[in-house]
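Asks: What would the 3D arrangement of this be:
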Amino acid sequence: MKNTAQLYRMHTDEHICPYGLRSKDLLERKGFEVQDYKLTSREETDKFKEKHDVKTTPQAFIDDKQIGGYDDLREYFDMGPAGQTGTTYTPVLAIFAVAFLMSLATSFAYTAEFNLIKVVELFVAYSMTILAIQKLRDLYTFSNSFITYDLLAMRNIRYAYIYPFAEAFAGIGMLAAISGYIVGPVSLFIGTVGAISVFKAVYIDKRDLKCACVGGDSNVPLGFVSLTENVFMIGAGAWMLYLALWVS
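Replies: Sure, this is the predicted structure:
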């Protein structure tokens, strides 16, 4: 026979509480039969909170004992905090992983055999483009983070607004096979300035900063990943110039 839990959560025409749904799912995964009580109006919700002297919903009860909200339930079941906490490389690793799979998929779709050079070109181009999108989502927030360590952006804040567009231009330019004379210098310039800036901030000044590589609101630490992004751009710029000068 399943244990029984009572859950009170807000569920109105205007708002369905996501933590209420998460609490219900967690209780069910833990083997409880959930008596799901929906608070269908703001007034009903306020009355419930006043009656039980709580500030938020959902509220779960097990064995007639009030456990609390979703975070309290996780603690009750000896689970860690929900979501990402603290510094993490997950956003950037996710971007690189998807960019790599996209490069493999594109390469296999348009070439009869595996071409390592083409896969690397596509990987760098996709990575740069996706990273640029992350910055372009909120230029103001990105620039606030970027100007704290980029040497050129510190002197001229407008550069912080230009940078994501330049990165997107370089990535898309590689995908479109635009002349290396045009795309190469852009990628080489922003990559070199970025690499020097990150190296100085992290390895010389020993500053503990968040990276703006995936937008200004990330918890990705400034360091190896940021340097890798800039090395990608330097390599891409040099490669495009090489192709324009000696291969074309």
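Asks: hey, let's count contacts and neighbours off CA atoms from now on
Replies: OK.
Asks: The residue nearest in space to the middle of the chain is in what secondary structure piece?
Replies: Among the residues of the chain, the one closest to the centroid is P91, at 3.7 Å (CA atoms, centre = their mean). Taking DSSP states H and E as the definition, P91 sits inside helix 90-110.
Asks: Identify each buried residue in that helix, please.
Replies: Neighbour counts over helix 90-110 (16 or more other CA atoms under 10 Å) mark V92, I95, F96, V98, A99, F100, M102, S103, L104, S107 as buried.
Asks: ditto for stretch 212-224
Replies: Quick answer for stretch 212-224 (16+ other CA under 10 Å): A212, C213, V214, G215, G216, D217, S218, N219, V220, P221, L222, G223.
Asks: Stretch 192-205 now?
Replies: Buried, per 16+ other CA under 10 Å, within stretch 192-205: T192, V193, G194, A195, S197, V198, F199, K200, A201, V202.
Asks: Reformat the residues you listed as JSON lines; add distance to Y126 and secondary structure.
Replies: As requested, the buried residues of stretch 192-205 are exported to JSON lines (distance: CA to CA, whole Å; DSSP: H, G, I helix; E, B strand; the rest coil):
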{"residue": "T192", "distance to Y126": "19", "secondary structure": "helix"}
{"residue": "V193", "distance to Y126": "21", "secondary structure": "helix"}
{"residue": "G194", "distance to Y126": "19", "secondary structure": "helix"}
{"residue": "A195", "distance to Y126": "19", "secondary structure": "helix"}
{"residue": "S197", "distance to Y126": "23", "secondary structure": "helix"}
{"residue": "V198", "distance to Y126": "22", "secondary structure": "helix"}
{"residue": "F199", "distance to Y126": "24", "secondary structure": "helix"}
{"residue": "K200", "distance to Y126": "27", "secondary structure": "helix"}
{"residue": "A201", "distance to Y126": "27", "secondary structure": "helix"}
{"residue": "V202", "distance to Y126": "26", "secondary structure": "helix"}
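Asks: between those, which is closest to A132?
Replies: Within the buried residues of stretch 192-205, proximity to A132 (CA to CA) peaks at G194, which comes in at 13.9 Å.
Asks: list the contacts for the closest one?
Replies: D150, L151, L227, N230 (CA atoms under 8 Å, 6 or more residues apart in numbering).
Asks: any idea which of the buried residues of stretch 192-205 is closest to W239?
Replies: Distances from W239 to the buried residues of stretch 192-205, taken by CA to CA, are shortest for T192, at 14.1 Å.
Asks: Excluding chain neighbours, what is closest to the closest one?
Replies: I234 (6.2 Å; CA to CA, 6 or more residues apart in numbering).
Asks: what's the angle from the host helix or strand of that neighbour to helix 90-110?
Replies: Assigned by DSSP H and E, I234 belongs to helix 224-242. Between the axis of helix 224-242 and that of helix 90-110 there is an angle of 30 degrees, by axes from the mean of the first three to the mean of the last three CA atoms, to 10 degrees.
Asks: now the other sequence, so there's something to compare against:
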Amino acid sequence: MHSSSVAQPPGDTRTSGKAVIYRMVMPGHLCPFGLKAKDLLERKGYEVEDHWLTTREETDEFKSREGVKTTPQVYVGQERVGGYDELRRWVGKSVPSDKDTTYAPVIALFGMSALMALAVHWAAFDTLFAWQAFGWFIAIAMCALAIQKLQDIESFSTMFLNYDLLARRVVRYAYVYPFAEALAGVLMLAGIALWLAVPVALVIGGVGAVSVFKAVYIDKRELKCACMGGGTKVPLGFVSLTENLMMVGMALVMGYQLLAG
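Replies: Alright, predicted model coming up:
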């Protein structure tokens, strides 16, 4: 059920199995947090009494009367739970913070890169696991990481300058790095111009590995990793070091194949 009137939130009718939500549903704006709050309540087994605030005037009147600054507002039993973040805490779920560190972007990127490499290998050879698939995984991951950086080069370069040794000496290197990573990744994926891809990957991977090792394990600095772009909340450390070492390893293998061929 829903109502567009701003009635006083019900009192005695609120039981542990019933929740009341007031949320903005306007012709030009449907509040996403209101939708999320309603969905969360329903998934937790609550019968939801859904009140729509269909105009700015209704919304302002509701906020003034209830003494709140935002909508949606959720009521359960005799208690005003609050907005979406408060509801998440109330049902025992965590609320992400801008200051929190997370490895979720890294897991998503490398996980999808691995699946893409396996899919391409299957399409090409009707098999999943082989050294070629591992090489494609690294090349695809390099391309995906380059995309993350190229979305906002200014933010990336600012974060990169916090720890990269070469970028601190030659600032323009921080702007060149994403393009170099993309170039090496594409060439390695295609298996062409390895005479160019191999030294590029060796330089950026080698300098990156040394820079990360110094910043994290020698200087003991707590920094965010620029590998996922300028807005990352991924901490600089083992993952960043592994990324660079994988790039170096890939370059060494391809360099050997190039010389042997």
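Asks: before we move on, back to that, next structured bit after the helix holding P91 of the first structure?
Replies: By DSSP H and E, the next helix or strand past helix 90-110 of the first structure is helix 116-136.
Asks: And that following helix, what does it pack against?
Replies: Using 3 or more CA pairs under 8 Å, 6 or more residues apart in numbering; DSSP states H and E, the elements in contact with helix 116-136 of the first structure are helix 90-110, helix 158-175, helix 224-242.
Asks: Let's see that with 7 Å instead.
Replies: Contacts defined by 3 or more CA pairs under 7 Å, 6 or more residues apart in numbering; DSSP states H and E place helix 116-136 of the first structure against helix 90-110, helix 158-175.
Asks: Put together JSON lines for the ones you listed, with distance to A238 of the first structure on each row.
Replies: Below are those laid out as JSON lines (distance: least, CA to CA, whole Å):
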{"stretch": "helix 90-110", "distance to A238 of the first structure": "20"}
{"stretch": "helix 158-175", "distance to A238 of the first structure": "12"}
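Asks: before we move on, back to that, residue in the second structure paired with the residue nearest to T192 of the first structure?
Replies: Aligned counterpart of I234 of the first structure in the second structure: V248 (TM-score structural alignment).
Asks: So that match sits against G206, correct?
Replies: Yes. Look at V248 of the second structure against G206 with CA atoms under 7 Å: they come within range, at 6.3 Å.
Asks: What is the burial count for whatever residue of the second structure lines up with F146 of the first structure?
Replies: Mapped onto the second structure by TM-score structural alignment, F146 of the first structure lines up with F160. F160 of the second structure has 26 neighbouring residues, counting by other CA atoms under 10 Å.
Asks: ok, F160 of the second structure - contacts?
Replies: A174, A226 (CA atoms under 7 Å, 6 or more residues apart in numbering).
Asks: separation between it and A180 of the second structure?
Replies: From F160 of the second structure across to A180 of the second structure, the span is 14 Å (CA to CA, to the nearest Å).
Asks: Please give the number of neighbouring residues around L21 of the first structure.
Replies: Neighbours of L21 of the first structure using other CA under 10 Å come to 16.
Asks: Export the buried residues of stretch 192-205 of the first structure as CSV, with columns for distance to G80 of the first structure.
Replies: Output for these, formatted as CSV (distance: CA to CA, whole Å):
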residue, distance to G80 of the first structure
T192, 41
V193, 40
G194, 36
A195, 36
S197, 36
V198, 33
F199, 34
K200, 36
A201, 33
V202, 30
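Asks: right, and the pair among those with maximum separation?
Replies: It's T192 and V202 that sit farthest apart of these, by CA to CA, at 15.5 Å.
Asks: residue in the second structure matching I117 of the first structure?
Replies: So I117 of the first structure corresponds to W131, using TM-score structural alignment.
Asks: now its match: how far from L259 of the second structure?
Replies: Distance from W131 of the second structure to L259 of the second structure, by CA to CA: 18 Å.
Asks: Same check on E57 of the second structure?
Replies: Remark: distance between E57 of the second structure and L259 of the second structure (CA to CA) = 74 Å.
Asks: With neighbour numbers in mind, choose between those two.
Replies: E57 (11 against 8).
Asks: just checking, what residue in the first structure corresponds to the more buried one?
Replies: Matched to the first structure by TM-score structural alignment, E57 of the second structure sits across from E43.
Asks: Repeat that for R88 of the second structure.
Replies: Checking TM-score structural alignment: R88 of the second structure goes with R74.
Asks: what's the burial count for that match?
Replies: For R74 of the first structure, using other CA under 10 Å, the count is 18.
Asks: what's the helix or strand for it?
Replies: helix 70-76.
Asks: name the helices or strands packed onto that helix?
Replies: helix 18-29.
Asks: what span of the second structure lines up against the helix it packs on?
Replies: With TM-score structural alignment as the criterion, helix 18-29 of the first structure aligns to 32-43.
Asks: Could you tell me the end-to-end distance of stretch 222-237 of the second structure?
Replies: Termini of stretch 222-237 of the second structure sit 9 Å apart (CA to CA).
Asks: ditto for stretch 69-83 of the second structure
Replies: OK, stretch 69-83 of the second structure end separation, CA to CA: 10 Å.
Asks: now what about that stretch, what contacts it?
Replies: 11, 14-16, 18-24, 33-34, 63, 84, 87.
Asks: Closest to G185 of the second structure out of the residues you listed?
Replies: Looking across these and measuring by CA to CA, the closest to G185 of the second structure is F33, at 39.2 Å.
Asks: now that closest one, nearest residue through space, not along the chain?
Replies: Y84 (6.1 Å).
Asks: I'd guessed that neighbour sits against D39; true?
Replies: No. In this structure Y84 of the second structure lies outside contact range of D39 using CA under 7 Å: 10.6 Å.
Asks: if we can go back for a sec, which elements pack onto the helix holding I234 of the first structure?
Replies: Against helix 224-242 of the first structure (3+ CA pairs under 7 Å, 6+ apart) you get helix 180-199.
Asks: in the second structure, what residues pair with the helix it packs on?
Replies: With TM-score structural alignment as the criterion, helix 180-199 of the first structure aligns to 194-213.
Asks: how far apart are the matching stretch and its match in the first structure?
Replies: Its aligned residues in the first structure lie a mean 0.7 Å from stretch 194-213 of the second structure after superposition (mean CA distance after the TM-score superposition for the first structure).
Asks: what's the distance between that stretch and the middle of its chain?
Replies: Offset of stretch 194-213 of the second structure from its chain centre (CA atoms, centre = their mean, to the nearest Å): 25 Å.
Asks: got it, and stretch 77-92 of the first structure?
Replies: 13 Å.
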